[in-house]
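> Structure of the sequence below:
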Amino acid sequence: MSSIRLFILSALSERGPMHGHHLRLLSEEEHLDMWTDITIGGLYGAIKRLGAEGLIEEMRTETVGSYPTRKIWRITESGIQALSSLKIRGLREIVLRPDPFDLAITRLDPDRLDDLESVIAARLASLEAMLTDYEAHMRTVARYLSLAESLAMRHHVVRLRAEIAWHQELAAQLPQLILDEKARRTSHDPAT
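Below is the predicted model of the structure:
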């Protein structure tokens, strides 16, 4: 499931033809980088791919003032069909991406076990700061959000809180985890 494809096709379907810069401004206005996996830099590459696939097409070019010439894109009939499919898939698919942290915590460096407490504390502090910042941002933009947008942003808050709770559990069990890791390393050391 591609969020960026869903965004571009939806925007062209709902708002009509527009150029890439307009799509970029729209994504910034909606703060998509804060609550989706869409990056502003990825928009232009996605536009090219959608054009190559025939899901959008260049309608015309325009030049305004001293700005560079811009291609105006519109959604095609194939794009409308793809958008319908993307909307359904987006609602049905559950996406929980694996966190590389999980693999790293199972492959600890035996020479750095004493650093683990400060690393976990820093991670926890970062997550708490992210939550604080995100909630402050939500309060700032709340009056501009539709109910659906508000719920989507709330989903991010719930996920951050779950991450914080898990990290707090990890921090509480860290002394035992370090002891277990040292014992495991000693039992696997061929020199002992």
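
> From now on I want contacts and neighbour counts done on CA atoms only, so please keep to that.
Noted.

> Could you pull up the residues touching the residue nearest the centre of the chain?
Centroid-nearest residue in the chain: residue 37, 2.7 Å away (criterion: CA atoms, centre = their mean). Contacts for residue 37 (CA atoms under 8 Å, 6 or more residues apart in numbering) come out as 3, 4.

> thought residue 110 was touching residue 185?
Yes. With contact defined as CA atoms under 8 Å, residue 110 reaches residue 185; the gap is 7.4 Å.

> looking at this, residue 57 is in a strand?
Yes. The assignment for residue 57 (DSSP: H, G, I helix; E, B strand; the rest coil) places it in a strand.

> this one as well, want them side by side:
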Amino acid sequence: MATKRKVNNLLALAVLSVIVQRPMHRYEIAATLRAHGKDRDMDIKWGSLYTVVQNMEKAGFLEVIGSERDGARPERVIYRITDAGRVEMADWTRELLAAPEPEHHRFTAGLSILAVLPPDEVIELLGMRIETLTQVIATTRAELDQVKGTLARLFVVESEYGLAMLEAEANWARSLRDELAAGTFEGLESWRQWHVDGMPPEQIPELGERSDD
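A predicted model of the protein is given here:
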């Protein structure tokens, strides 16, 4: 079970991961997060950065060490990580690496109600998804190869994982598409006939019931 944290927002962990390098103000934190591509690794909502930083200060993970002013711009408060922040960062990272949690995926949601569409349309839609994934995989692999030339592997393992997940999804979707196209998917003809006959939506749950005949 995930630990109930004082600031339970992955943006907080992202902030800790960059501010541990040196004290920063919020604008520098945001710029560094973008430069490190953290918005690709985590669901970062930039509009909540101010609130997250404030909450982290209240929780004792960050502390104010001063401020600076650049011309007519508003004064910028400078923060640094505390010892408690370092402990929180390490503990949170351990949890993320060791303890798998269910994560909601849009594709999973679509698959869960697959029956509402006729199989031939599903075949077409899966083909579109596979084509898009193939393009994304090629782009991601090229970007990863380029980055590997400038960064140690330690700092790109999350990109390797992302690429592996994309490839696994594409392979699985391709397998399902091919099974449907070949007519070997269990119950395919009944599924197709249900749509030909215009099955009422309220009968859709019955599709999941196996027949002993």
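
> Counting by contacts, list what the longest helix along structure 2 packs against.
The longest helix of structure 2 (DSSP state H) is helix 119-148. If you count contacts as 3 or more CA pairs under 8 Å, 6 or more residues apart in numbering; DSSP states H and E, helix 119-148 of structure 2 packs onto helix 157-182, helix 188-196.

> Let's have the ones you listed in a markdown table, adding distance to residue 27 of structure 2 and mean neighbour count.
Formatted as a markdown table, those follow (distance: least, CA to CA, whole Å; neighbours: other CA atoms under 10 Å):
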| stretch | distance to residue 27 of structure 2 | mean neighbour count |
| --- | --- | --- |
| helix 157-182 | 25 | 15 |
| helix 188-196 | 55 | 14 |
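
> Alignment lookup: residue 122 of structure 2 to structure 1.
Per TM-score structural alignment, the equivalent position to residue 122 of structure 2 in structure 1 is residue 116.

> Can you get me a residue count around that match?
17 (other CA atoms under 10 Å).

> ok, now how distant is it from residue 175 of structure 1?
10 Å (CA to CA, to the nearest Å).

> ok so, going back, in structure 2, what sits opposite the residue nearest to the centre of structure 1 in the alignment?
Checking TM-score structural alignment: residue 37 of structure 1 goes with residue 42.

> One more: residue 77 of structure 1?
By TM-score structural alignment, residue 77 of structure 1 lines up with residue 83.

> ok, that match - contacts?
Residue 83 of structure 2 touches residue 61, counting by CA under 8 Å, 6+ apart.

> what's the closest non-adjacent residue to residue 67 of structure 2?
residue 77 (4.3 Å; CA to CA, 6 or more residues apart in numbering).

> Tell me the buried residues in stretch 74-84 of structure 2?
76, 78, 79, 80, 81, 82 (16 or more other CA atoms under 10 Å).

> From these, pick the one nearest residue 15 of structure 2.
residue 81 (9.4 Å; CA to CA).

> Now do the same contact list for that closest one.
16, 19, 20, 23, 61, 62, 63.

> can you do 10 Å?
15-24, 56-57, 60-64, 89 (CA atoms under 10 Å, 6 or more residues apart in numbering).

> Please apply the same query to residue 17 of structure 2.
Listed by CA under 10 Å, 6+ apart, the contact partners of residue 17 of structure 2 are 11, 29, 33, 38, 81, 85, 86, 89, 90, 93.

> Name the SS class of the residue nearest to residue 67 of structure 2, please.
Strictly by three-state DSSP, residue 77 of structure 2 counts as strand.

> What residue in structure 1 is paired with residue 73 of structure 2?
So residue 73 of structure 2 corresponds to residue 67, using TM-score structural alignment.

> Its match: what secondary structure?
Going by three-state DSSP: residue 67 of structure 1 is coil.

> ok so, going back, so the residue nearest to residue 67 of structure 2 sits right up against residue 57, yeah?
No. Applying CA atoms under 10 Å, one finds residue 77 of structure 2 not in contact with residue 57, separated by 11.7 Å.

> what is in contact with these two at once?
Common neighbours of residue 77 of structure 2 and residue 57 (CA under 10 Å, 6+ apart) are residue 64.

> re earlier: check contacts around the match of residue 122 of structure 2.
Taking CA under 10 Å, 6+ apart as the definition, contacts of residue 116 of structure 1 comprise 105, 108, 109, 122, 171, 174, 175, 178.

> how far away is the fourth one from residue 102 of structure 1?
What it means is residue 122 of structure 1. In terms of CA to CA, residue 122 of structure 1 sits 16 Å off from residue 102 of structure 1.

> between the two, which one's more packed in?
residue 122 (12 against 9).

> and that one, what does it touch?
Here residue 122 of structure 1 is in contact with 116, 128 (CA under 10 Å, 6+ apart).

> Now do the same contact list for the residue lying closest to residue 113 of structure 1 once chain neighbours are set aside.
Nearest residue to residue 113 of structure 1, sequence neighbours excluded (CA to CA, 6+ apart): residue 178, at 6.6 Å. Neighbouring residues of residue 178 of structure 1 by CA under 10 Å, 6+ apart: 108, 110, 113, 114, 116, 117, 184.
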